[in-house]
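>>> sequence first, predicted model second:
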Amino acid sequence: MKEKPKRMSATMRLRNYFLTGLVICAPLVITLYLTWSFVVWVDGWVKPYLPKAYTPDYYLPYPVPGFGLLIALIVITLIGFLTANLIGRTVVGFGESILDRMPFIRVIYKGLKQLFQTILAESESSFQKVGLIEYPRKGLWSLVFIATQTHGEVGKHVARSGRDPVSVFLPTTPNPTSGYLLFVPSEEITILDMSVEDAAKMIISASLVYPEHGDEPGSESDVTKLFPTQFGT
């Protein structure tokens, strides 16, 4: 005779309801708070430089949030438009040549510029796929973000062994913005179907959040399809 399942107590049910509501509300509240804080922060930087006659706060009895952010977006877009032509590029090049003569400032500027180019550029410098490699030893597997084929002196050195090296980023948990840059032979990388966003969620949650797996397993040979021109496929 099967035993009847035990009924949860009222306290346990209330606890489960609270945790369910917390999972739903906490991400939403935190997202709204961070977004609002960012808008207020940008407004606090931009609005003091605007003439009062051009701000809606001057005409309305209450402040208008986001106006400073709107102005900042317009100015950034305008600067991008102006630097897209020859004159703009000449001005930018002249300014960068001045910064290049400043020992400490040039290191900061070049580092930040390269960082933003890597994050924002829709090119081969952005992460292409998610993969698995055996690291830190055989039998242990780690998630990596696949960047691009390894270029320059490092690529030539690794390629001497007759293996095509690929640059991958091995993120740490729970902060995927830090990690290790590894140069791995392409045949040792297993491509996964999950997206970069899903992999980041998995890393941040320490594998408590799993993405849905693909219908077909990853393949070691698939990595050459990401860079057909480099690998000659």
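Perfect, thanks for sending it. Numbers count the residues shown, from 1 in each chain.
>>> all contacts plus neighbour counts: C-alpha atoms, from now on.
Noted.
>>> residue 63 contacts residue 56, doesn't it?
Yes - Residue 63 lies in contact with residue 56 (Cα atoms under 8 Å); the separation is 7.5 Å.
>>> tell me the contacts of residue 212?
Going by Cα atoms under 8 Å, 6 or more residues apart in numbering, residue 212 touches residue 194.
>>> again, 10 Å this time
For residue 212, the contact set (Cα atoms under 10 Å, 6 or more residues apart in numbering) comprises 193-194, 198.
>>> show me these that map onto strands.
Among these, DSSP state E puts none in strands.
>>> got CSV for the residues you listed, with distance to residue 82 and neighbour count too?
Compiled in CSV, the contacts of residue 212 are given as follows (distance: Cα to Cα, whole Å; neighbours: other Cα atoms under 10 Å):
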residue, distance to residue 82, neighbour count
193, 40, 18
194, 39, 17
198, 37, 16
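>>> can you list the residue ranges for helices in this structure?
10-46, 67-82, 86-99, 103-120, 152-159, 196-204, 223-226, 228-231 (DSSP state H).
>>> residue 169 is nearest to which of the ones you listed?
Nearest of the helices of the chain to residue 169, taken as Cα to Cα: helix 196-204 at 11.6 Å.
>>> try this one side by side with the last:
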Amino acid sequence: MKKYLVAGLLVWLPLAITVAVLSWLLGAMDGLFAWVLNLALNVLPDSAKSVVAALIKVPGLGVLVVLLALFLTGVFAANVLGAWAVHRWHAVMHRVPIVKSIYSSVKQVSDTLFSSSGQAFREAVLVQYPRPGAWTIAFVTGKPGGEVVQHLPGDYVSVYVPTTPNPTSGFFLMMPRADVVALKMSVDEALKYVISMGVVAPGAPAPARN
């Protein structure tokens, strides 16, 4: 009986977690939209308040509006005028005390992770951690920079070692390139391997044909 219960749990648990995450995300978008409309109720004339109040009650409208706003923002930022405006906005945010430290840190991380020209999480590798002889999967995030380079003779790479089963936390290491073993598996396959604690192992690469 325990065997069948575990099998049923493995079927439904991923679906339940997926639904829960999507529900939270959609609820957050709807909540943001409703918050903006509630602010508008304080400044709009009485004739328009009834329309705004009706829009708040429409389910899913906030998700569509947020997605549309993101799309239009991307279109605006992609042209010359938009790029200039975004650059000026970043400059203003970097001058505000306290805010600049948080904003700059988040921006650097987001640019590294989501930029198409970045190298973050583009390569899965094997490294010996936390001791020689013990191997784990890591992800190359780039090369050391700044003052650190002066203290690291030779060819070094920056790697991120995720924890299991939550890969959003982990350890940042700078290692000699010679100590890093490149893998042919994709980043997605490596993440699945880490999250599943080694249960979902990616297939071996196909042998090269002569």
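Yes, it's here. All figures in this text were calculated on a predicted structure; none of them were measured in a lab.
>>> care to give me the TM-score?
Counting by TM-score structural alignment, normalised by the length of structure 2, the TM-score of this superposition works out to 0.79. Behind it: 196 aligned residues with a Cα RMSD of 2.5 Å.
>>> longest strand of structure 1?
strand 141-149.
>>> now structure 2: which of the contacts of residue 212 of structure 1 match?
Contacts conserved in structure 2 for the contacts of residue 212 of structure 1, using both residues aligned by TM-score structural alignment, their matches' Cα atoms under 10 Å: 194, 198.
>>> for the one residue sitting closest to the centre of structure 1, what are its contacts?
With distances taken as Cα atoms, centre = their mean, residue 119 lies nearest the centre of structure 1, 6.6 Å away. Contact analysis of residue 119 of structure 1 by Cα under 10 Å, 6+ apart lists 125-127.
>>> same thing but 7 Å
By Cα atoms under 7 Å, 6 or more residues apart in numbering, the contact list for residue 119 of structure 1 reads residue 126.
>>> which position in structure 2 aligns with it?
Superposed on structure 2 with TM-score structural alignment, residue 119 of structure 1 falls opposite residue 113.
>>> again, but for residue 195 of structure 1
Looking across to structure 2 (by TM-score structural alignment), residue 195 of structure 1 lines up with residue 186.
>>> for residue 140 of structure 1, same thing?
Aligned by TM-score structural alignment, residue 140 of structure 1 pairs with residue 134 of structure 2.
>>> you'd agree its match is up against residue 128?
Yes - shown here, residue 134 of structure 2 and residue 128 form a contact pair, counting by Cα atoms under 7 Å, at 5.3 Å.
>>> contacts only, for the residue nearest to residue 128 of structure 2 when sequence neighbours are not counted.
Nearest non-adjacent residue to residue 128 of structure 2, counting by Cα to Cα, 6 or more residues apart in numbering: residue 135, 4.4 Å away. Shown in contact with residue 135 of structure 2 (Cα under 7 Å, 6+ apart): 126-129.
>>> most neighbours among these, which one?
Neighbour counts for the contacts of residue 135 of structure 2 (other Cα atoms under 10 Å) peak at residue 127, which has 22 neighbours.
>>> which ones are touching it?
By Cα under 7 Å, 6+ apart, the contact list for residue 127 of structure 2 reads 135-138, 179-181.
>>> and what of residue 179 of structure 1?
By Cα under 7 Å, 6+ apart, the contact list for residue 179 of structure 1 reads 169-172.
>>> show me what it lines up with in structure 2.
Aligned partner of residue 179 of structure 1 by TM-score structural alignment: residue 170.
>>> ok, that match to residue 194 of structure 2 distance?
Between residue 170 of structure 2 and residue 194 of structure 2 the computed distance is 12 Å (Cα to Cα, to the nearest Å).
>>> number of nearby residues for the equivalent of residue 11 of structure 2 over in structure 1?
Under the alignment (TM-score structural alignment), residue 11 of structure 2 maps onto residue 24 of structure 1. Other residues near residue 24 of structure 1 come to 11 when the count uses other Cα under 10 Å.
>>> ok, now how distant is residue 24 of structure 1 from residue 125 of structure 1?
In terms of Cα to Cα, residue 24 of structure 1 sits 35 Å off from residue 125 of structure 1.
>>> how big is the offset of the longest strand of structure 1 relative to structure 2?
Once fitted to structure 2, strand 141-149 of structure 1 is off its aligned match by 1.7 Å on average (mean Cα distance after the TM-score superposition for structure 1).
>>> quick one: that strand to helix 196-204, angle?
Calculated by axes from the mean of the first three to the mean of the last three Cα atoms, to 10 degrees, strand 141-149 of structure 1 forms an angle of 140 degrees with helix 196-204.
>>> how about residue 77 of structure 2: what's its closest non-neighbour residue?
residue 83 (4.9 Å).
>>> what does residue 202 of structure 2 give?
Of all residues not flanking residue 202 of structure 2 in the chain, residue 189 sits nearest, at 6.0 Å (Cα to Cα, 6+ apart).
>>> pretty sure that neighbour contacts residue 200?
No - Residue 189 of structure 2 is beyond contact range of residue 200, at 8.8 Å (criterion: Cα under 7 Å).
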